[in-house]
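A.B. asks: Give me coordinates for this.
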Amino acid sequence: MRVRPERLNATVAWLFMAGSACFVVGSVPAYLDAIGGWADGVTYVVGSLFFTSASYGQLVQAQSPATTEVDEVTQDRPAPVRLLGWAPHDRSWLAAAVQFPGTVFFNISTVAALTHNATAAETDRYVWRPDLFGSVLFLVSSALAVLAVSDRFFRVQPQSFPWRIAWLNMTGSVLFMASALASYVVPSTDAVLGARLAVAGTFWGAACFLVGAALMLPAWRRAVTSAAAATPP
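C.D. replies: Below you'll find the model as predicted:
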C-alpha cells in the first residue's frame, strides 16, 4: 500500500482535531442541555472513533519512515506504508503504539456510557474502568512522546513545534486523567466523585489535544522545509 506522506499527515491531524472538537463540545453543559443526554453520548462516541482512526494513522506514520523522511518534492509522491510493525527501540513508535489501545479503551467507555443504564457498580465496571485505563495509556504515550522529541524530559524548547505538541498532549493527558478519577461513581451515594472536575478535565484536556493536533500542520511544513534546505544541491 502507498500513500502521499503529506496527505497522511494532514489526515491524521484533521482526525485528531475532529475527535478533540467532539469531546470539547460534548463536555459543554449548554450543549448537553440543548440536545439531551443520548445525543451528547453519541457525540463522545463519534469523537472517540475519530481519535482511534487518527491514532492508527499516526502509528502507521511511526513505522513507515518513507512517510516522514521527506522533502518538498517527495512529500507528494506516494510512499510505501507498513500497516503492521514492531519498533520497540523507537520512542516515537512506542508512543503511538501505546496511544492506540488507549483510544480503543475510550471507544469502549463512550459506547458503554451510551448503552448501559446501570447501577453505580456496573457504571464503574463498564464505563469508568476503561476510561481510566485509556487515560493511563495516554499519559504513558505522552511521556514517551516528550522523550522522543527531547533528550531531557523537562528541557524547554518553545521554538520547537514537536516539543510544543508533545507538551500540549501531556497536559491534555493529565487533564483527562483528572477527569477519569473525578468520574468515579461512589457506590454508597450513586454520585460522581467530582462532577465539575470531570467536566472541566474533559473540556480543557480535549482543548489541549485540539491545539496540539492543529500544530501538526505547520510542524509538517517546517520539517519539510528544513529537510529541503539540508539537502545538497
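
A.B. asks: Going by C-alpha atoms from here, please, whenever you check contacts or count neighbours.
C.D. replies: Will do.

A.B. asks: so what's the most centrally placed residue in the chain up against?
C.D. replies: With distances taken as C-alpha atoms, centre = their mean, residue 51 lies nearest the centre of the chain, 5.8 Å away. Listed by C-alpha atoms under 8 Å, 6 or more residues apart in numbering, the contact partners of residue 51 are 15-16, 19-20, 103.

A.B. asks: Which one of the residues you listed sits in the busiest neighbourhood?
C.D. replies: Most neighbours among the contacts of residue 51, by other C-alpha atoms under 10 Å: residue 16, with 30 neighbours.

A.B. asks: Can you give the distance from the helix or strand containing the residue nearest to the centre of the chain to the centre of its chain?
C.D. replies: Using DSSP states H and E, residue 51 sits in helix 37-62. Here helix 37-62 is found 8 Å from its chain centre; the criterion is C-alpha atoms, centre = their mean, to the nearest Å.

A.B. asks: After that helix, which helix or strand is next?
C.D. replies: Downstream of helix 37-62 (by DSSP H and E), the next one is strand 79-80.

A.B. asks: Give me the next element, helix or strand, following that next one.
C.D. replies: Remark: after strand 79-80, the chain's next helix or strand is helix 91-115, criterion DSSP H and E.

A.B. asks: quick one more, to check against the first:
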Amino acid sequence: MRFKVLIAVVGVVALASGATAHASDRVPLSAKVASCLTGADPDARAAAFTGSMPALSGTRRMQMRFQLQQRPGSSTRTRYKRVSVPGWSGWVTSDPGREGFVFTKRVEALTAPAAYRATVTFRWLDARGHAQKTLTRTTPACEEPDPRADLVLASLSATAIAGGQAAYAISVENDGLTEADPFAVTLTIDGRVSNPLTLGPVAPGAQATGSLAAPRCAPGSTITVTLDVAGTVDESVESDDVVQRACPLA
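C.D. replies: The predicted structure follows:
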C-alpha cells in the first residue's frame, strides 16, 4: 500500500530557566488522533496522530516510534494489521533537557472504507543513553467511510386514479458520498411488477422524486419497492435496495 504524502511535525516543551513546574503544566502521556479528514476523493482523506510524553526524573532525552495500522473494510470485526509506511518506523528523539516532547505524524491519500490508528512507543533515556522506561499506547481510530453512493427509499405515497390504477410517488435519497447515476425503480403489487421508473442522477444528500402508474394496492397490504433494478449504481450498501412498505392508500 502506498500513501501519497507523509508529513512529520515535531514540537517540544521546555520550562524557562528557574521556573517551577506544576502538575497542570506537565505534558501528558498520550497517544491520540490529532485530525481525521474524510471525503469521496482520496486526496481529501488524511489522518494525523500525535504522541506526547513528559520527562521523568533524570531523563536526558525522550523518544517516540510510530507504527500505522489499518483495518480494511467497514466491519469492526476485521483485525487491524500493520501498514509499512516509509518514515514511520524509526525513532524520533527530543533535544536534551526538555520537560516534555510532542510529535505528530500525518498520512494522506488514505484508502476507504477503512479505519486507521497508530501505536506509539515511548522511551525515556538517561544521560548515558540508557532506557529508563519504555511503554506503548494505541490511538483511537480514524474512520474512513465507504465513498460510494447509497440509495435509500425516502418516501412512498399514492393517489387513486381511474381504471383501478393508482399514481405512486416515489422519493429516493442518496445517503452516500458520491453521485448516483440514473437508475430504475419498480413496485411489486399483488405479485405484479410495475413498469420501471427512471430516476437520477442524484447528488450526495439529495433526493430524486418521480411517479408511476400501477394497480391499486389494497389497504393493509404490502408493496415491495425495488431500487436500482438493473444494478447500475455501485453502492456502499446494496442490502437496502429491496424495501417493503404498507399500502399508502386508505
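
A.B. asks: After superposition, what is the TM-score?
C.D. replies: The TM-score (TM-score structural alignment, normalised by the length of structure 1) is 0.24; 92 aligned residues with a C-alpha RMSD of 5.7 Å.

A.B. asks: hang on, the earlier thing: list just the nearest of the contacts of residue 51 of structure 1 to residue 203 of structure 1.
C.D. replies: Nearest to residue 203 of structure 1 among the contacts of residue 51 of structure 1 is residue 20, at 9.1 Å by C-alpha to C-alpha.

A.B. asks: okay but that closest one is in contact with residue 207, surely?
C.D. replies: Yes: counting by C-alpha atoms under 8 Å, residue 20 of structure 1 touches residue 207, with 6.7 Å between them.

A.B. asks: by contact count, what packs against the longest helix belonging to structure 1?
C.D. replies: Once structure 1 is assigned using DSSP state H, the helix that runs over the most residues is helix 195-230. Counting contacts by 3 or more C-alpha pairs under 8 Å, 6 or more residues apart in numbering; DSSP states H and E, helix 195-230 of structure 1 is packed against helix 5-26, helix 161-182.

A.B. asks: got the contact list for the nearest residue to residue 158 of structure 2 once chain neighbours are set aside?
C.D. replies: What sits nearest to residue 158 of structure 2 in space, not counting adjacent residues and going by C-alpha to C-alpha, 6 or more residues apart in numbering, is residue 168, at 4.3 Å. Contacts for residue 168 of structure 2 (C-alpha under 8 Å, 6+ apart) come out as 156-159, 211-214.

A.B. asks: My reading is that residue 168 of structure 2 lies in a strand. Confirm?
C.D. replies: Yes: counting by DSSP: H, G, I helix; E, B strand; the rest coil, residue 168 of structure 2 is part of a strand.

A.B. asks: distance of it from residue 67 of structure 2?
C.D. replies: Using C-alpha to C-alpha, to the nearest Å, we find residue 168 of structure 2 at a distance of 55 Å from residue 67 of structure 2.

A.B. asks: Spit out the contact partners of residue 171 of structure 2.
C.D. replies: Contacts for residue 171 of structure 2 (C-alpha under 8 Å, 6+ apart) come out as 153-156, 207-210.

A.B. asks: Out of these, which sit inside helices?
C.D. replies: Per DSSP H, helices hold no members of those.

A.B. asks: Looking at the residues you listed, which one is closest to residue 245 of structure 2?
C.D. replies: Closest approach between the contacts of residue 171 of structure 2 and residue 245 of structure 2, by C-alpha to C-alpha: residue 156, at 8.1 Å.
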